[in-house]
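Trainee: Have a look; sequence and predicted model below, questions after that.
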Amino acid sequence: MRLLASVVVVLSGLGSPALAEDCASLVKSMCGDAAGQEGSGTVDNTGRRVLTVEVKPPAYAIGDRFPVEERSLLMNPKRYGLPGTDGTWRYYAMDGVVYRVDNTSAKVIEVIRDSRTWRLR
């Protein structure tokens, strides 16, 4: 199943898209003219450019065996706003997703994907 998310970005204070050379957007593909000649996405009737992004599902789902031999343990979960471990499970990070994994079976117990974890690789 493909998931799509729409992100609306206002490119200038006047509500109209900026020219590419004047664009300060971190997402350079959002820079372009009002006709949509440069950049990706579409311009809506308010002058905002709408970008459609494909969101990839996590590599492992609840119940899958996680490759604990190949990944590093997340050592300080409280740094990311996650509760500490109780000894029966541990956290592993991969591609911006944190997996809570059972110690004995290496099965995924929980998949955590939010603003706290997106930087983790």
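Mentor: Right, received. Where do you want to start? Residues are numbered from 1 along each chain as shown.
Trainee: going forward, measure contacts and count neighbours with C-alpha atoms only.
Mentor: OK.
Trainee: so what's the closest residue in space to T104 that isn't next to it in sequence up against?
Mentor: Spatial nearest neighbour of T104, excluding adjacent residues (Cα to Cα, 6 or more residues apart in numbering): T88 at 7.8 Å. Shown in contact with T88 (Cα atoms under 8 Å, 6 or more residues apart in numbering): 102-104.
Trainee: got a winner among those for most neighbours?
Mentor: Counting neighbours by other Cα atoms under 10 Å, D102 leads the contacts of T88 with 19 neighbours.
Trainee: here comes the other one, which I'd like you to weigh against the first:
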Amino acid sequence: MTCPARALPLLLVAALAAAGSGTSARAEPALPEGASACKVMQGSGVTFCKFGNRWIATTARAPDLAVGDPFPIYEQSMLMDLDRYGLPPVDGPWRYYRRDGVIYKVSARDGRVIEILGRRTSR
């Protein structure tokens, strides 16, 4: 299966072209490699494409938290099966958390975001 993130630049180019054309008609999103269909959600504008029998969000959304922000560790579950997400083992005072599809490396000492690892899906 191909990575839908590679198709992101194509979607951005299509969105910019549609925005710059001055037309009010909504253009269909470009199909990324391996996708059979794509839909844009009305409220959020997020594009979902169908890969096999799964719909996957293919547009990038900025993470909710930045490095140094306090992470709501009591509202989220810590990731335990690191191999499932292709993460290296924990060998220091941090933990991995996933929130809204984004994986964060969070300090075990003060609960602040150390690193944003980005969007990853389970294997």
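Mentor: Alright, I've got the coordinates. Since we're looking at a predicted model, the values are computed, not measured.
Trainee: rewinding a little: relative to V111 of the first structure, which of the contacts of T88 of the first structure is nearest.
Mentor: The closest of the contacts of T88 of the first structure to V111 of the first structure turns out to be D102 (Cα to Cα; 12.2 Å).
Trainee: Tell me the counterpart of that closest one in the second structure.
Mentor: In the second structure, D102 of the first structure lines up with S107, judged by TM-score structural alignment.
Trainee: thinking again about what came up before, against P57 of the first structure, how distant is the residue nearest to T104 of the first structure?
Mentor: 26 Å (Cα to Cα, to the nearest Å).
Trainee: And for F66 of the first structure?
Mentor: F66 of the first structure sits at a distance of 15 Å from P57 of the first structure (criterion: Cα to Cα).
Trainee: Then V9 of the first structure?
Mentor: Distance, V9 of the first structure to P57 of the first structure, by Cα to Cα: 24 Å.
Trainee: In terms of neighbours, single out the busier of those two.
Mentor: Neighbour count, other Cα under 10 Å: between V9 of the first structure and P57, V9 has more, with 18 against 12.
Trainee: That one reaches V50, doesn't it?
Mentor: Yes. Applying Cα atoms under 8 Å as the test, V9 of the first structure and V50 come out as touching, 6.5 Å apart.
Trainee: Name all residues that make contact with the spatially most central residue of the second structure.
Mentor: Residue closest to the average C-alpha location in the second structure (Cα atoms, centre = their mean): R119, at 3.7 Å. If you count contacts by Cα under 8 Å, 6+ apart, R119 of the second structure has them with 101-103.
Trainee: Next: D102 of the first structure.
Mentor: Contact analysis of D102 of the first structure by Cα under 8 Å, 6+ apart lists 88-90, 108-109.
Trainee: Perfect, that will be all.
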